[in-house]
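# All I have is the shape, not the residue letters:
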């Protein structure tokens, strides 16, 4: 089952990403910790989102589906294949997605700017990943609402990833 009006959804998500990412404070800060040491989700993402998506296992399934679609896409597959170990990217992205959604996990990867600075990622390539993200949600049967939570959680990194 494909999402209705996928092109409109991607265009809307791209605009939302650009708006969210343009806020300097929001774009540069990660989730804060609450008094118990648990990570808070980015603003606007409800607590319990990770659990609603099946916890770490559910998020990893989504990330694996994301990479399935990325590696099928001629626009972006070469970059992902050339610049990194796919299994490592899946593991790090599983941590990252959990983290931005408020999961109590430590992200062990490089900063988004350090990881992407020399790749020359364009907005077109970035949008191709967003498209793959929505297809991955469909593949793992995430509700559209939850898919939007992932996109919103990752939106602040747009201009740390897009450098061209």
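Sure thing, it's come through. As the structure is a prediction and not an experimental result, all values here were calculated from the model.

# C-alpha from now on. contacts and neighbour counts both.
OK.

# Could you report the neighbour count for residue 24?
Per other C-alpha atoms under 10 Å, the neighbour tally for residue 24 reads 10.

# From residue 99, how far out is it?
Applying C-alpha to C-alpha, to the nearest Å, the value for residue 24 to residue 99 is 20 Å.

# ok, second structure coming up, stack it against the first:
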């Protein structure tokens, strides 16, 4: 989803109203709390679960847990470091207590509306946009399908027209279909 030019977030100060990477207060918004707990907590992984798919060569490929940060900022490479307070908020997932360092960035309105894992990121450089659109740019996926006739009863079976029975089909992924 791309925002209209007039609505784009241009400064770091404007990120927090749209993107959160913190566990909401269970008493202020219990519905949002349960959605974040169910869909937006990464883990457990690392020492608690070395068999997690995000673990590659005993290292975390997604760089979780993230660092605690009292305010949203941008690092030297232009990537956002979202606000993640050390306020004692935790969720229990598979018997492991996880805090704000394990929250995947989300938009509360999208999360409440669609009730699904929706990773929301602030992009302000061409490299980020290229990453987001890599599946559109890599070209279509293709599948080859063959329909073959078999006749196990008779060795003198009729010749099969291979050209007629050979089909080349194209699969449209979700991004291409959209």
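That came in fine, so what should we check first? Keep in mind that this is a model prediction, so the values were computed, not measured.

# TM-score of the superposed pair?
Once superposed, the chains reach a TM-score of 0.27 (TM-score structural alignment, normalised by the length of the first structure), with 92 aligned residues with a C-alpha RMSD of 6.0 Å.

# Surely residue 97 of the second structure and residue 37 touch.
No - counting by C-alpha atoms under 8 Å, residue 97 of the second structure stays clear of residue 37, with 11.1 Å between them.

# what touches both of these two?
Here residue 97 of the second structure and residue 37 share the contacting residues residue 91, scored by C-alpha atoms under 8 Å, 6 or more residues apart in numbering.

# ok, these two, which is more surrounded?
Between residue 97 of the second structure and residue 37, residue 37 has the larger neighbour count (other C-alpha under 10 Å), namely 19 against 12.

# Surely that one is in a helix?
Yes - read with DSSP: H, G, I helix; E, B strand; the rest coil, residue 37 of the second structure is one of the residues of a helix.

# how deep is the spatially closest residue to it that is not a sequence neighbour tucked in, by neighbour count?
Excluding its sequence neighbours, the residue lying closest to residue 37 of the second structure (C-alpha to C-alpha, 6 or more residues apart in numbering) is residue 91, at 6.4 Å. Residue 91 of the second structure: 19 surrounding residues under other C-alpha under 10 Å.

# Pull up the gap between residue 91 of the second structure and residue 131 of the second structure, please.
In terms of C-alpha to C-alpha, residue 91 of the second structure sits 30 Å off from residue 131 of the second structure.

# what's the answer for residue 110 of the second structure, then?
To residue 131 of the second structure, residue 110 of the second structure is 21 Å away according to C-alpha to C-alpha.

# Give me the more crowded residue out of those two.
residue 110 (15 against 10).

# tell me the SS of that one?
Looking at residue 110 of the second structure with three-state DSSP, the answer is helix.

# Pretty sure residue 92 of the second structure sits in a helix.
No - under three-state DSSP, residue 92 of the second structure sits outside any helix and is assigned strand.
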